[in-house]
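**Student:** From the sequence below, what's the structure:
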Amino acid sequence: MQIGIFSQEANAKRAAAQLKTAGIASAIRTETAKGKTFWRVVAGPAASAADRAALLARIKGLGYPDAYAVSK
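**Tutor:** Sure thing, here's the model as predicted:
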């Protein structure tokens, strides 16, 4: 699941910490596009479609309504 893309690393770290507190594994991926650095927060993995739906519901319940499933 992609939780969000952040322009400030501190905000990405805060989101990842919130997920960790909720018992959800996450990672922060640093990327650069057009000369700007940004941080993606992703959570998971989820083994099945049912697991993905449940994880997405939990994440949205934490205040990330724009979260969505990604394959990478």
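**Student:** alpha carbons only for contacts and neighbour counts from here, please
**Tutor:** OK.
**Student:** The residue lying closest to Ile5 once chain neighbours are set aside: how many residues sit nearby?
**Tutor:** Using C-alpha to C-alpha, 6 or more residues apart in numbering and skipping residues adjacent in sequence, the residue nearest Ile5 is Arg40, 4.5 Å away. The local packing count at Arg40 equals 19, with neighbours defined by other C-alpha atoms under 10 Å.
**Student:** One more sequence to fold, the one below, so I can look at both together:
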Amino acid sequence: MEIGTEISRKIRSAIKGKLQELGAYVDEELPDYIMVMVANKKSQDQMTEDLSLFLGNNTIRFTV
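**Tutor:** Below is the predicted model of the structure:
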């Protein structure tokens, strides 16, 4: 397995774990969406705004 693929898999797994810890609905697309936001260097405020629809009251806890 390519090292970049392995790192991506581990990051995706960590994101899914945090989402589950917050009690958020976790599908395959949300962790990918979050990874794209990080890759695009979105600010914390931008991520908070974009994720509020999905995470509701837990958004701040996720983006801090």
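**Student:** Give me the TM-score for this pair.
**Tutor:** Scored by TM-score structural alignment, normalised by the length of structure 2, the superposition of the two chains gives a TM-score of 0.41; 40 aligned residues with a C-alpha RMSD of 3.2 Å.
**Student:** returning to that earlier point: could you double-check that the residue nearest to Ile5 of structure 1 lies in contact with Ile28?
**Tutor:** Yes. Distance between Arg40 of structure 1 and Ile28: 5.6 Å, which falls inside the contact criterion (C-alpha atoms under 8 Å).
**Student:** tell me, what's touching those two both at once?
**Tutor:** When contacts are counted by C-alpha atoms under 8 Å, 6 or more residues apart in numbering, Arg40 of structure 1 and Ile28 have Ala12 as shared neighbours.
**Student:** hmm, back to that, contacts only, for the residue nearest to Ile5 of structure 1.
**Tutor:** With contact taken as C-alpha under 8 Å, 6+ apart, Arg40 of structure 1 is in contact with Gln2, Ile3, Gly4, Ile5, Phe6, Ala12, Ile28, Arg29, Thr30, Glu31.
**Student:** wait, isn't the first one in contact with Arg52?
**Tutor:** If I follow you right, that is Gln2 of structure 1. No. Here Gln2 of structure 1 does not reach Arg52: they are 11.6 Å apart, not a contact under C-alpha under 8 Å.
**Student:** neighbour-wise, which of the two wins?
**Tutor:** Set side by side, Gln2 of structure 1 and Arg52 give different neighbour counts by other C-alpha under 10 Å, the larger being at Gln2 (21 against 17).
**Student:** Counting neighbours, what do you get for Phe6 of structure 1?
**Tutor:** Counted with other C-alpha under 10 Å, residues neighbouring Phe6 of structure 1 total 18.
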